[in-house]
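Visitor: give me coordinates for this.
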Amino acid sequence: MHNTVYDSTVDNRDYFNSIYGLPPNISFPNPFGFGIMNTFEDPLTVGPSNTSMALGRAQGFYVLNGYKEYTLFHLFTTNITEGQSKGTIDIFGQLREVDPVCLLTVVGGTGAFVGARGLASCTLVEMDHTPPAKWTLSFGLDLYY
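Guide: You can find the predicted model right below:
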């Protein structure tokens, strides 16, 4: 899953796939962005390169929900449109930047994945904070249906 955040300072309007909403209305320091939401539609590929074979798109949002550490609560649907198995997989859970592997919950699916449940193990492959911020996540799925 490849994420590129919109950044007006580098004018990447032609190739971004996620955007932050307005920050919370607070007047004190907020070092971990608590309460900020990002909506995304990220490409899904077979491998870690964004030029790898496309599988589909992940559409959803995350909220920065850690007040004392950098954590993101994700809720998204993967739309698998290529390959033998087509359908959607619904995933939610929290990612902590400090964890090498995070486990998220699979709560449903459609098509080839109808009724799916299980775990999505998420690993950070690459992160680049240079504007525009970009990162790549790798997912392994243990599905039951």
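Visitor: can we go C-alpha only for contacts and neighbour counts from here?
Guide: Fine.
Visitor: what about stretch 59-79, how long is it end to end?
Guide: Start and end residues of stretch 59-79 are separated by 8 Å (Cα to Cα, to the nearest Å).
Visitor: and that stretch, what's buried?
Guide: Using 16 or more other Cα atoms under 10 Å as the test for burial, stretch 59-79 gives 59-66, 70-79.
Visitor: likewise stretch 136-145?
Guide: Neighbour counts over stretch 136-145 (16+ other Cα under 10 Å) mark 136, 138-139, 141, 143 as buried.
Visitor: I'd guessed Thr39 sits against Asn3; true?
Guide: No - Thr39 is not in contact with Asn3 according to Cα atoms under 8 Å; the separation is 10.5 Å.
Visitor: neighbour count winner among these two?
Guide: Shown here are Thr39 and Asn3; by other Cα atoms under 10 Å, Asn3 has more neighbours (22 against 19).
Visitor: you'd agree the more buried one is in a strand?
Guide: Yes - under DSSP: H, G, I helix; E, B strand; the rest coil, Asn3 sits within a strand.
Visitor: one more, so I can put them side by side:
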Amino acid sequence: MARYHELADALREQIASGARPPGEPVPSADRLAHEHGTGRDTALKALRLLRREGLLVLGRDNVVRVGPAQLRTARGAPGRPPTIIDVPPEGVVRARMPTPKEREELALPDGVPVLVVRLGEDEEVHPATGTGMRWPTG
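Guide: Next comes the predicted model:
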């Protein structure tokens, strides 16, 4: 695996775990390169990859930050009923772009987000297209 993919995976995990919350500035490419023992070009490639995936955004102040959660319309295949996931009251659901491994495992085309259901330390990853979430009422 290319080194910039490894760095992107490490940053993705920090974002997914909440260690880097939405809006938080991301260290500069120079600092990331130093912290991860890579070159500046490698860090820049990783940052570009995560920006293309929508996980990082360039702010008006020219600072790269963790992107906000984005709502997207889920569209299932015609004639196919949606998958409904029951989310317990203490569950947390986040939308994000999939990792390359998740994209391959779920057979997702580029640009399709995933929904991550977290309950304590456990996580389930579902394609956002054709998936609905149901919370208990009351």
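Visitor: got a TM-score for the two of them?
Guide: The TM-score (TM-score structural alignment, normalised by the length of the second structure) is 0.26; 66 aligned residues with a Cα RMSD of 4.9 Å.
Visitor: that older thread, next step: the buried residues of stretch 59-79 of the first structure restricted to strands.
Guide: Per DSSP state E, strands hold the following members of the buried residues of stretch 59-79 of the first structure: 59-64, 71-79.
Visitor: max pairwise distance over those residues: which two?
Guide: Largest separation among these by Cα to Cα: Thr71 and Asn79, giving 24.3 Å.
Visitor: elements contacting the helix or strand hosting Asp30 of the second structure?
Guide: Taking DSSP states H and E as the criterion, Asp30 of the second structure maps to helix 29-36. Secondary-structure packing of helix 29-36 of the second structure (3 or more Cα pairs under 8 Å, 6 or more residues apart in numbering; DSSP states H and E): helix 40-52.
Visitor: report the angle between the one helix or strand Arg12 of the second structure maps to and helix 29-36.
Guide: Arg12 of the second structure is part of helix 3-17 when elements are defined by DSSP H and E. Angle, helix 3-17 of the second structure to helix 29-36, by axes from the mean of the first three to the mean of the last three Cα atoms, to 10 degrees: 90 degrees.
Visitor: in helix 3-17 of the second structure, what counts as buried?
Guide: Across helix 3-17 of the second structure, burial judged by 16+ other Cα under 10 Å covers 3-5, 7-9, 11-12, 15-16.
Visitor: and the angle for that helix with helix 40-52?
Guide: Using the same axes, to 10 degrees: helix 3-17 of the second structure against helix 40-52 is 50 degrees.
Visitor: can I get the buried residues of helix 3-17 of the second structure in JSON lines including distance to Pro100 of the second structure?
Guide: Shown next, in JSON lines, are the buried residues of helix 3-17 of the second structure (distance: Cα to Cα, whole Å):
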{"residue": "Arg3", "distance to Pro100 of the second structure": "14"}
{"residue": "Tyr4", "distance to Pro100 of the second structure": "13"}
{"residue": "His5", "distance to Pro100 of the second structure": "9"}
{"residue": "Leu7", "distance to Pro100 of the second structure": "13"}
{"residue": "Ala8", "distance to Pro100 of the second structure": "10"}
{"residue": "Asp9", "distance to Pro100 of the second structure": "9"}
{"residue": "Leu11", "distance to Pro100 of the second structure": "13"}
{"residue": "Arg12", "distance to Pro100 of the second structure": "11"}
{"residue": "Ile15", "distance to Pro100 of the second structure": "15"}
{"residue": "Ala16", "distance to Pro100 of the second structure": "14"}
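Visitor: and the two most separated of these?
Guide: Farthest-apart pair in those is Arg3 and Ala16; separation 19.8 Å (Cα to Cα).
Visitor: so how far is Arg94 of the second structure from Leu115 of the second structure?
Guide: 6 Å.
Visitor: who has more neighbours, those two?
Guide: Taking neighbours as other Cα under 10 Å, Leu115 of the second structure and Arg94 compare with Leu115 leading, 20 against 14.
Visitor: picking that back up, list residues touching both of Leu115 and Arg94 of the second structure?
Guide: Residues touching both Leu115 of the second structure and Arg94 (Cα atoms under 8 Å, 6 or more residues apart in numbering): there are none.
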